[in-house]
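Participant: Attaching a predicted model along with its sequence, questions to come.
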Amino acid sequence: MHISDEVLDDLRARLGRTRWPSPGLGAPWEQGTDLDALVALCRYWRDEFDWRAIERRLNAWPQIRTSVDGQLIHAFHVRSPEPDAFPLVLLHGWPSANIEFAELLGPLTDPVAHGGRAEDAFHIVCPSLPGFGWSGPTRQPGWTPHRIAGAVVELMARLGYERFGSHGGDWGSMVTSQLGLHFPDCVPAIHLNMVISTPPRDVADPLAGLTEVEKARVADMRARGRSEMGYQQIQSTKPAAVSAGLNDSPAGLAAWIIEKYRAWGDCHGDLASRFTDDVLCALLTVYWATETIHSANRIYAETRRAGPGASLPTSQVLAPMGYSRFPADGFAPPRAWVERLYDVRSWVEHDEGGHFPALEVPDLLIGDLRGFFTGFR
């Protein structure tokens, strides 16, 4: 991956010309991204952030670009030195990119060098989802999790992997679920750090039989649905309404994205406690330089238009599933609901971490992936 000096110079110039809004009313972050925090991050992005250093570290890992189903796909492809390593796909979500998993590539592919066992090794394929980063922008409609799952199977076959596991969070969890639903012969097991399961409709009281903890989590999910999903309504119905501004203003792009890391991460209101400025600026730079915020946002509208079967499973997922729950993640359906659609073989609940565990608590996620896939190699 490479970003030209011209693009980086233009980015800094635009950050320097930002026309900031008047200060918000009410408490910081109450109505979206806090202005002071945004100004500070954008100044760091303009004056101190070193994309070239990030680029060098990322380019130390082997990568591929190939056309699948008419769409150019970029992926990290890191083979393990262990001959019996198990192929594993890592799938990100929104507003993220495949670089989210960069710190996992070494420990997963070469566990012996990172305090693990040779039998825990994986061959890793970590693509950018179509429409995101260097796999975008998409030029055709219809890129839903269902279609992306088919593209992943084709990509893996092209790389020589006829049998593989998949892990995902956010949109990556939906793609992974589609893999487990439609391709169980080549995907023997799936692992998720986000699972969406709706209340059962064939019972009078969906909350009956749940523990008090589970009932509290359901109430929290519903509360978050009322307060945290405004972005989803826009991106599911009128994504173009904000795309021009986000594609033209790096400060606007940052405001749209970093609020999600604060809201969904396990940072208790302190964004910097889980996500460094370098991590945030690297993710923002990927969106900016590839001009993919519109096509990334559009996955919501494309999926909504296609109907629920294009994202969430509507019948039993045959591939066994492992789930890692991180407490700050907003999706926490009761296990009984999840087991209606998934063959749950592992259910791990952690005491820390949020929606982006690969960035927040990578060691916990690495341990869960090693442990779960042991029985499916």
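Facilitator: Thanks, I have the structure now. No experiment lies behind these values; they were computed from the predicted model shown. Residues are numbered from 1 along each chain as shown.
Participant: use CA for all of it now, contacts and neighbours both
Facilitator: OK.
Participant: mind listing the strands for the stretch 51-200 of the chain?
Facilitator: Secondary structure of the stretch 51-200 of the chain (DSSP state E, counting those that start in this stretch): strands at 63-68, 71-78, 86-91, 122-127, 165-168, 190-192.
Participant: Sorry, slip of the keys, the one I care about is the stretch 251-377 of the chain.
Facilitator: Along the stretch 251-377 of the chain, counting by DSSP E, counting those that start in this stretch, strands occupy 317-325, 342-349.
Participant: most neighbours per residue, which of the strands of the stretch 51-200 of the chain?
Facilitator: Ranked by mean neighbour count, those are led by strand 190-192 with a mean of 29 (mean count of other Cα atoms under 10 Å).
Participant: helices or strands next to that strand in the packing?
Facilitator: For strand 190-192, the packing partners by 3 or more Cα pairs under 8 Å, 6 or more residues apart in numbering; DSSP states H and E come out as strand 165-168, helix 171-182, strand 317-325.
Participant: okay if I get the ones you listed as JSON lines plus distance to Trp143?
Facilitator: What follows is the helices and strands packed on strand 190-192, written out as JSON lines (distance: least, Cα to Cα, whole Å):
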{"stretch": "strand 165-168", "distance to Trp143": "17"}
{"stretch": "helix 171-182", "distance to Trp143": "11"}
{"stretch": "strand 317-325", "distance to Trp143": "21"}
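Participant: closest to Ala37 out of these?
Facilitator: Closest to Ala37 of the helices and strands packed on strand 190-192 is helix 171-182 (Cα to Cα; 27.3 Å).
Participant: in the helix or strand containing Ala37, what counts as buried?
Facilitator: For Ala37, the element it lies in under DSSP states H and E is helix 35-47. Neighbour-count burial for helix 35-47 flags 35, 38-39, 41-42, 45-46 (criterion: 16 or more other Cα atoms under 10 Å).
Participant: Relative to Leu207, how far out is Leu312?
Facilitator: Per Cα to Cα, to the nearest Å, Leu312 is found 21 Å from Leu207.
Participant: Which one's more surrounded, these two?
Facilitator: Using other Cα atoms under 10 Å as the criterion, Leu312 and Leu207 rank with Leu312 on top: 22 against 16.
Participant: so what's that one closest to, chain neighbours aside?
Facilitator: Leaving aside its sequence neighbours, Leu312 sits nearest to Met174 (Cα to Cα, 6 or more residues apart in numbering; 6.3 Å).
Participant: Now for the one you found: which residues touch it?
Facilitator: 145, 168, 311-312 (Cα atoms under 8 Å, 6 or more residues apart in numbering).
Participant: now His167
Facilitator: With the criterion set at Cα under 8 Å, 6+ apart, His167 makes contact with 88-91, 173, 176, 190-193.
Participant: and the closest residue to Thr144 other than its chain neighbours, how many neighbours does it have?
Facilitator: Excluding the flanking residues, the one nearest Thr144 by Cα to Cα, 6+ apart is Thr303, at 5.1 Å. Counted by other Cα under 10 Å, the residues lying close to Thr303 total 20.
Participant: doesn't Ala310 make contact with Thr303?
Facilitator: Yes - contact criterion Cα atoms under 8 Å: Thr303 and Ala310 qualify, at 6.3 Å.
Participant: Below is an additional structure, to be compared with the one above:
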Amino acid sequence: MKNVTEFKVAIPQSVLDDLKSRLKNTRWPGEAEGSGWNFGTSESYLRELSQYWANSYDWRKHEAQLNKYPQYIAKVNGTKIHFQYIKGKGKNAKPLILTHGWPDSYYRFHKIIPLLTEGEQSFDLVIPSVPGFGFSDKVALTSEAVADLWKALMTENLGYEKFFAAGGDIGMGVTKALASKYPNVVAGVHFTDVGYPMGQEDPSTMTEAEKQFAGFVQQWWYSEGAYAMVHATKPQSLAYGLNDSPVGLAAWILSFVNAGATPELLEQAMGGKDEFLTNVMIYWVTQTIATSTRMYKVDAIAQWSGAQQLQKSNVPAGIALFPREAQFPQEWAERSVRVVSFKKMKDGGHFAALEVPTIFADEIRTFFTVLNNP
């Protein structure tokens, strides 16, 4: 490995003490009687969660869990990149870089690490924190720029000639850019979503299934897409409150999780209550909520200005469409990637690696193993 140093998560106790004080001194806004989740995050639920966070949640326990697997810091083209790097135990382990999205973090994949590094059909897992998230540099970059860093990390810092890549949400955009720009080194890609119609498509070129999907997305955008519009237009205005209030931060992230899961599935959707809070904690202790949301703005500027116009990739792509994701048709995916496997999964949602890790890991292993052994 070149220009790489070991890393451990070690948050000062003063940060944890300050967090507990802020939780206990929250100024609650109140909510309309019987409103539940209809106006946003439920205050009654959030009060219970905050009490648990302040009095029962054990960061040190989860910090030790984060440090269970090897972590490193690499300087990649001048940017500090934090990443986990776990070698597969099989004789012919293949390199695989996994990219998270928002509002999660590299922690999205912690449950599948043992599932993908054990056995003969194993992988060398590289799980970085996207710049602006967690323990990487606090800078917001476009998805294409992050893809450039990932290519350099894998080939220059870690020395791989070819590698696989997978991701969802923001990680989808990064992985798609990797495949488009670097087909000579990216041997295969896997997605759980492939982007959404944004009104730029010519309707005459769309199938009936694509038109129905576009109609669904438009309706969803009006009812649930406020977070993305704020991130892509006024992220700095939002950041002051989220960086100052842990309850505000949790409430905003819960609003997004709730969009893909009914209230009774809310904690399950991110793997459990402690898993949800650990993910929120990574934003809190690193103060990266501002730069993470800012990525939406820089990506939007690049896309609408024409600076980011990726060509359709010819790299073999697998897609796992989980039931609580937006149900896009295969032909929509084929507009941007070369689909060689399209599977509709039986269980799980947006954070499948946290919610149904065995199902997700089995799909990843099967796709890349078959791809590598036609």
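Facilitator: Good, I have the coordinates. Values in this document were obtained by computation on a predicted structure and should not be read as measured data.
Participant: Can you calculate the TM-score here?
Facilitator: The TM-score (TM-score structural alignment, normalised by the length of the second structure) is 0.91; 361 aligned residues with a Cα RMSD of 2.0 Å.
Participant: quick revisit: need the strands of the stretch 51-200 of the first structure in TSV (columns: distance to Val338 of the first structure).
Facilitator: Below are the strands of the stretch 51-200 of the first structure laid out as TSV (distance: least, Cα to Cα, whole Å):
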stretch	distance to Val338 of the first structure
strand 63-68	32
strand 71-78	30
strand 86-91	20
strand 122-127	26
strand 165-168	16
strand 190-192	12
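Participant: so which of these comes closest to Lys215 of the first structure?
Facilitator: Nearest to Lys215 of the first structure, of the strands of the stretch 51-200 of the first structure and by Cα to Cα, is strand 190-192 at 21.6 Å.
Participant: And the helix or strand just after the closest one, how far out from the chain middle?
Facilitator: Counting by DSSP H and E, the next helix or strand C-terminal to strand 190-192 of the first structure is helix 212-227. Relative to its chain's centre, helix 212-227 of the first structure lies at 22 Å (Cα atoms, centre = their mean, to the nearest Å).
Participant: can you list contacts of helix 212-227 of the first structure?
Facilitator: Here helix 212-227 of the first structure has contacts from 207, 330-334, using Cα under 8 Å, 6+ apart.
Participant: so where is the very next helix or strand once past that helix in the second structure?
Facilitator: Using DSSP H and E, the helix or strand that follows helix 212-227 of the first structure towards the C-terminus is helix 230-237. Aligned by TM-score structural alignment, helix 230-237 of the first structure falls on residues 226-233 of the second structure.
Participant: Okay, buried residues for that stretch please.
Facilitator: Within stretch 226-233 of the second structure, the residues scored as buried using 16+ other Cα under 10 Å are 227-228, 230-233.
Participant: Just give me which of the contacts of His167 of the first structure are shared by the second structure.
Facilitator: Mapping the contacts of His167 of the first structure onto the second structure (both residues aligned by TM-score structural alignment, their matches' Cα atoms under 8 Å) leaves 88-91, 173, 176, 190-192 still in contact.
Participant: now these as JSON lines including distance to Pro28 of the first structure?
Facilitator: Formatted as JSON lines, these follow (distance: Cα to Cα, whole Å):
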{"residue": "Leu88", "distance to Pro28 of the first structure": "41"}
{"residue": "Val89", "distance to Pro28 of the first structure": "38"}
{"residue": "Leu90", "distance to Pro28 of the first structure": "35"}
{"residue": "Leu91", "distance to Pro28 of the first structure": "33"}
{"residue": "Ser173", "distance to Pro28 of the first structure": "31"}
{"residue": "Thr176", "distance to Pro28 of the first structure": "36"}
{"residue": "Ile190", "distance to Pro28 of the first structure": "39"}
{"residue": "His191", "distance to Pro28 of the first structure": "36"}
{"residue": "Leu192", "distance to Pro28 of the first structure": "33"}
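Participant: contacting residues for Ala326 of the second structure?
Facilitator: Applying Cα under 8 Å, 6+ apart, we find Ala326 of the second structure in contact with Val217.
Participant: roughly how far apart are it and Pro128 of the second structure?
Facilitator: 26 Å.
Participant: How about Phe83 of the second structure?
Facilitator: Distance, Phe83 of the second structure to Pro128 of the second structure, using Cα to Cα: 4 Å.
Participant: what's the first-to-last distance across stretch 6-16 of the second structure?
Facilitator: 24 Å.
Participant: Translate Pro333 of the first structure into the numbering of the second structure.
Facilitator: Checking TM-score structural alignment: Pro333 of the first structure goes with Phe328.
Participant: What of Asp248 of the first structure?
Facilitator: Under the alignment (TM-score structural alignment), Asp248 of the first structure maps onto Asp244.
Participant: For its match, grab the count of nearby residues.
Facilitator: Count around Asp244 of the second structure with other Cα under 10 Å applied: 14.
Participant: same question, Phe376 of the first structure
Facilitator: Taking other Cα under 10 Å as the neighbour definition, Phe376 of the first structure ends up with a count of 13.
Participant: What of Ala255 of the first structure?
Facilitator: Residues lying near Ala255 of the first structure (other Cα under 10 Å) number 21.
Participant: I'd assumed Leu38 was in contact with it.
Facilitator: Yes - with contacts counted by Cα under 8 Å, Ala255 of the first structure reaches Leu38, the gap being 6.5 Å.
Participant: which residues sit against stretch 314-325 of the first structure?
Facilitator: With Cα under 8 Å, 6+ apart, stretch 314-325 of the first structure has contacts from 177, 180-182, 184, 187-195, 308, 332, 340-350, 365, 368, 372.
Participant: Pull out the buried members of those residues.
Facilitator: Of those, these count as buried by 16+ other Cα under 10 Å: 177, 180-182, 184, 187-195, 332, 341-344, 347, 365, 368, 372.
Participant: Quick one: closest of the helices and strands packed on strand 190-192 of the first structure to Ser96 of the first structure.
Facilitator: For those, proximity to Ser96 of the first structure was assessed by Cα to Cα; helix 171-182 is nearest, at 9.9 Å.
Participant: To which residue of the first structure is Tyr106 of the second structure aligned?
Facilitator: Per TM-score structural alignment, Tyr106 of the second structure is aligned with Asn98.
Participant: Now do the contacts for the closest residue to that match other than its chain neighbours.
Facilitator: Nearest residue to Asn98 of the first structure in three dimensions, chain neighbours excluded: Ser128, at 5.0 Å (Cα to Cα, 6+ apart). Neighbouring residues of Ser128 of the first structure by Cα under 8 Å, 6+ apart: 73-75, 91-92, 97-98, 134-135.
Participant: what's the distance between Ser128 of the first structure and Gly230 of the first structure?
Facilitator: From Ser128 of the first structure to Gly230 of the first structure the distance is 25 Å (Cα to Cα).
Participant: Repeat that for Ile299 of the first structure.
Facilitator: 16 Å.
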